[in-house]
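Student: sequence and predicted structure, then a few things I'm wondering about:
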Amino acid sequence: MRYFKEGIIYLFVGVGIGSFISLLSFTLYQGTPSIKQFLLLMTMSAIMGLLSLIYELDNMAFVTQLISHLILEMLTYGFFIWLTFGSVMIALTNIPTFIISYVIIFVVFRKQGQANARRINAKLADKKRE
């Protein structure tokens, strides 16, 4: 049940991030996605969000989780970009953009996690002093 609840959260976060990046991309290139493209991009975003459940596995080292997540995300991205736009070249030429986006999102979530850990530790320290 734990993974189901977290999976739903990760799914919606993935769709949110994917929607933002897709909207930004289409806006920058002044394009309009078809319904099929939109549905494929949102499906890709949902799957990519679910792949983040790999970070919840306690029996894997963080570096292994990170490398596995990056590879799975890149494969998902490549596959769905190929399905969406019908060209492998588009997926291949967008790999640098994917890597940059991945690093930015990773840093933001990592900083958020560290800030949450500091906040929780501070509250625990306050309770211990009481």
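Tutor: Looks like it came in fine.

Student: could you use CA atoms for every contact and neighbour count after this?
Tutor: Will do.

Student: where do the helices sit along the protein?
Tutor: Here the chain has its helices, by DSSP state H, at 2-28, 35-51, 62-85, 88-93, 95-129.

Student: okay, one more to line up with it:
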Amino acid sequence: MMNCLRMFTVPRNLMIAALGALVFLTAGPAARSQTAPSTDAAGTFKSKCAVCHGADGAGTALGTRMHAPDLRSKEVQDQTPEALTKVITSGKNNMPAFGNRLDKDQIQKLVDYVKTLHTDSGAK
């Protein structure tokens, strides 16, 4: 019986290496999200907002029909982060609410991203 158990024992060095790899792999996504929040926000914007607001925030044909504002405009850029958070969370006019689809961190990053559209594209 003792010989059978020895066959299934894992060498200590192999166990330490496996645990180290597990820690490294599980820490990777968190570290990436902290170092590149704009990439996450850009992806969220592309998947949730660009259909109406366009990739650069200027709007699309659908957005124009739905009266979606140009996110680069002074009117939008002058809004406080709190006001933009409320619009994204609760919706406004034809824009749906995203408070039930995005968490608070995603919404905050999206607000920060919208504010960069002014500097990237210039306000109109």
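Tutor: Done, it's in. No experiment lies behind these values; they were computed from the predicted model shown.

Student: TM-score of the superposed pair?
Tutor: Once superposed, the chains reach a TM-score of 0.32 (TM-score structural alignment, normalised by the length of the second structure), with 66 aligned residues with a C-alpha RMSD of 4.5 Å.

Student: the helices of the first structure into TSV, with extra columns for mean neighbour count?
Tutor: Converted to TSV, the helices of the first structure look like this (neighbours: other C-alpha atoms under 10 Å):
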stretch	mean neighbour count
helix 2-28	15
helix 35-51	19
helix 62-85	16
helix 88-93	14
helix 95-129	12
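
Student: check which element follows the helix or strand where residue 15 of the second structure lies along the chain.
Tutor: For residue 15 of the second structure, the host element (DSSP states H and E) is helix 12-35. Sequence-wise, the next helix or strand downstream of helix 12-35 of the second structure (DSSP H and E) is helix 37-48.

Student: isn't residue 85 of the second structure up against residue 106?
Tutor: No: using C-alpha atoms under 8 Å, residue 85 of the second structure is not in contact with residue 106, being 10.4 Å away.

Student: who's more crowded, these two?
Tutor: residue 85 (21 against 17; other C-alpha atoms under 10 Å).

Student: list the buried residues of the helix or strand containing the more buried one.
Tutor: Following DSSP H and E, the helix or strand that holds residue 85 of the second structure is helix 81-90. Residues 84-89 are the ones in helix 81-90 of the second structure that count as buried (16 or more other C-alpha atoms under 10 Å).

Student: perfect, that will be all.
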